[in-house]
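Enquirer: Dropping a prediction and its sequence here:
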Amino acid sequence: MEVPFLSFAPQHAPLRAALTDAFTRVVDSYWYVLGEEVRQFEQEYAAFNQVAHTVGVANGLDALVLALRALAIGPGDEVIVPSNTYIATWLAVTQVGAVPVPVEPDPATSNLDPARIAAALTSRTRAIVPVHLYGQACRMPEIMALATEHGLFVVEDNAQAQGAAFAGQRTGSFGHINATSFYPGKNLGALGDAGAVTTNDDNLAQQVRVLRNYGSQQKYYNEVIGYNSRLDELQAAVLRVKLPELPTWTRQRQQIAAWYGQHLAGIAGLRLPAVAEGATNVYHLYVVHTPHRAALQQHLTAQGIGTLIHYPVPPHRQQAYQQLQLPAGSFPIAEELAATCLSLPIWPGMTEAHVATVAAAIRSR
């Protein structure tokens, strides 16, 4: 049995009629930008995420940028970011003119370690951007307490963890203003680029609405230097079809992760995901660690099993950030995680037989 890294078919096939109806509804509305579909989705996702406001934007990176802009973070400011994350987290900080200041993760969870943040704070620190990496909630109460103590903003990067929680509270609802992505491969994915900002702050939500639309509330009257970053009607309609399915898909991901835990138990040199006490994991990715990553990946590929590496190069070692002058060894935990991580297939619709096939291939190496 071949096992692809990702398959959309089990999710999309049962929704085909509903998706087609949604497309038709948008086409027949004759209103394609910032219309009723976006308004309804914003309300529905806000209710799902247990926040007062959702503001739909073009993609996850824009969501981060607009959140930071709404907080007036810019040149001269520093922002705490994880040393291991997808580079979009850092890019958003750079794009508003601030400086990303990396902090190492908890090696067990790969998430930002709250105990390490204080040592990185300076008089220029304005915000913390925790990333709920791979679908597991960060230890948000500790991060929020630290932010309150030092007068800092918190912007959650919730792109990989829609529906996750810490101590029963949804990720994307802790921070002052938060960002998520609906890139097709995400747990709640559109059929193209899409994103959103979530917040309980009325003023911040309004600022993002203005920023996403050329800095304008009234057409042709521009209050601030804004962006063209609007969630379009077609993607909003798709997301409205998919959102009610997300809890079921999350339970399937968690069941698949449990099967992996059973079938992969006891394999020497293979470290399985760990979940922090109080956190839930919605398993956007199922990431194992091994010092023999290259050999294992080649072996699985030969067996017809798809894998990916999330992520092979930490942001501080990317050419884009060479100006920060952070040489190899600057962040050893992030570098070790990057050198050993391997993402195994996980998608709603996978069966235990799929998982057993992957596990048997790993054991046969």
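Expert: The structure has been received and is ready for your questions. Here the structure is a predicted model, which means the values were calculated and not measured.
Enquirer: Could you use CA atoms for every contact and neighbour count after this?
Expert: OK.
Enquirer: Name the helix or strand for residue 146, please.
Expert: Assessed by DSSP states H and E, residue 146 sits inside helix 140-150.
Enquirer: all helices of the chain, in order?
Expert: In the chain, the helices defined using DSSP state H lie at 9-12, 16-29, 36-49, 60-70, 88-95, 140-150, 202-212, 233-242, 246-263, 293-302, 332-340, 352-363.
Enquirer: hey, which of those is tucked in deepest?
Expert: Here the criterion is mean neighbour count by mean count of other Cα atoms under 10 Å, and of these the winner is helix 60-70, at a mean of 26.
Enquirer: adding another structure so you can compare the two:
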Amino acid sequence: MSKRAYNFNAGPAALPLEVLERAQAEFVDFHGTGMSIMEMSHRGAVYEGVHNEASSRLLQLLGNPQGYKVLFLQGGASTQFAMIPMNLLTEGKVGAYVKTGSWANKAIKEAKLIGETYVAASSEEDKYMSVPDLSNLQLPDNAAYLHLTSNETIEGTQFTQYPDTGSVPLIADMSSDILCRPFDLTQFGMVYAGAQKNLGPSGVTVVIAREELVSNSPKHLPSMLRYDIQADNNSLYNTPPSFSIYMVNEVLRWIEEQGGLQAVEQNNRKKADLLYNAIDNSGGFFRGCADLESRSLMNVTFRLANEELEKQFIKQSEQEGFVGLKGHRSVGGLRASIYNAVPYDSIKALVDLMNHFQQQNG
């Protein structure tokens, strides 16, 4: 096989090589059936076994808390921005949101189309380069839920802890940091994530929710947008993205093989420390964007002295086999997305490139 790229794409993003090779071996003939998983009926026992295994494996990694349901949905996290208020923001209630950047803003924008919203905390004054302190959060008495974005992919910020919201369900968009570390699912009414960063390929969105939250959706909603119909049908109301779910199951198996979430977190912190230390010890040649206490483990955002130098760095990185280091078009700069599947050696290679570039241009 030819040399693989140093893949720092923000999403779709790197997948574990072991998972790709396992999928390659099973692609044409899955477990002796004479068919690819993509060719099977989603009503058949073989596919349903994979489907159910992915669901149970995910809950096992999170400690098997009781009373939670896993849904495999379509439309990405962006559809969840609307589906959550459509299902949960009932008359007389208000949707509370934490405003931390690009993806939180998109969630708020969609919710405003459905009902009343309330910004419970915001880091807008800090240009979203930090996450707000939620320790003394005040929520309206009629709050239907509190929604936050656990990791802002574009700005490169991440919550290190989550608030106690009492009887108000806490909902988190974890698209870009789910399973990068252990977390207590019982703090949440719902977490959701587009798969294409830490869980698998694009095409499926994972929702993990308390059963009571997804058991009684408004009857006027279209069937595909009702949580209760999806839950009652085990996410098989219509044809699911079967290959994507199969890949999620294999990524979850790979996480188990690494030693579970504690081992994954240890590796992620080792990778992030290596890259942040290279930035911080560059004498100001490279500058981190996010505030120190809010830095993301998954998306490292940084700048050079000017845009011309950044363009030069991007060009040189691409010539040397690096992919995805250009910052999001809305903020510019540089960004390295170092999700679970990005190996330590790729970060080491990036640091070597940065040191060499500084020697040439410092």
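Expert: In hand now; what should we look at? Everything numeric in this text was worked out from a predicted model, so none of it was measured.
Enquirer: Got a TM-score for the two of them?
Expert: Scored by TM-score structural alignment, normalised by the length of the second structure, the superposition of the two chains gives a TM-score of 0.68; 314 aligned residues with a Cα RMSD of 4.3 Å.
Enquirer: check contacts around residue 219 of the second structure.
Expert: Listed by Cα atoms under 8 Å, 6 or more residues apart in numbering, the contact set of residue 219 of the second structure is empty.
Enquirer: what residue of the first structure takes the place of residue 122 of the second structure?
Expert: With TM-score structural alignment defining the correspondence, residue 122 of the second structure maps onto residue 103 in the first structure.
Enquirer: do residue 271 of the second structure as well
Expert: In the first structure, the residue matched to residue 271 of the second structure (TM-score structural alignment) is residue 256.
Enquirer: shouldn't its match be in contact with residue 350?
Expert: Yes. The criterion here is Cα atoms under 8 Å, and residue 256 of the first structure meets it with residue 350 at 7.1 Å.
Enquirer: Which strands or helices does the helix holding residue 146 of the first structure pack on?
Expert: Helices and strands touching helix 140-150 of the first structure, by 3 or more Cα pairs under 8 Å, 6 or more residues apart in numbering; DSSP states H and E, are strand 153-154.
Enquirer: Where does the strand it packs on end up in the second structure?
Expert: The alignment of strand 153-154 of the first structure onto the second structure (TM-score structural alignment) covers residues 169-170.
Enquirer: about what we covered before: the helices of the first structure: which one's closest to residue 108 of the first structure?
Expert: For the helices of the first structure, the distance to residue 108 of the first structure is smallest for helix 332-340, at 9.9 Å, taking Cα to Cα.
Enquirer: The closest one relative to helix 293-302, how many degrees between them?
Expert: 30 degrees (axes from the mean of the first three to the mean of the last three Cα atoms, to 10 degrees).
Enquirer: on that earlier part again, quick one: the match of residue 122 of the second structure from residue 229 of the first structure, how far?
Expert: Applying Cα to Cα, to the nearest Å, the value for residue 103 of the first structure to residue 229 of the first structure is 30 Å.
Enquirer: more neighbours, those two?
Expert: Set side by side, residue 103 of the first structure and residue 229 show more neighbours around residue 103, with 24 against 21, by other Cα atoms under 10 Å.
Enquirer: Do I have it right that that one meets residue 112?
Expert: Yes. Between residue 103 of the first structure and residue 112 a contact is recorded at 7.0 Å, counting by Cα under 8 Å.
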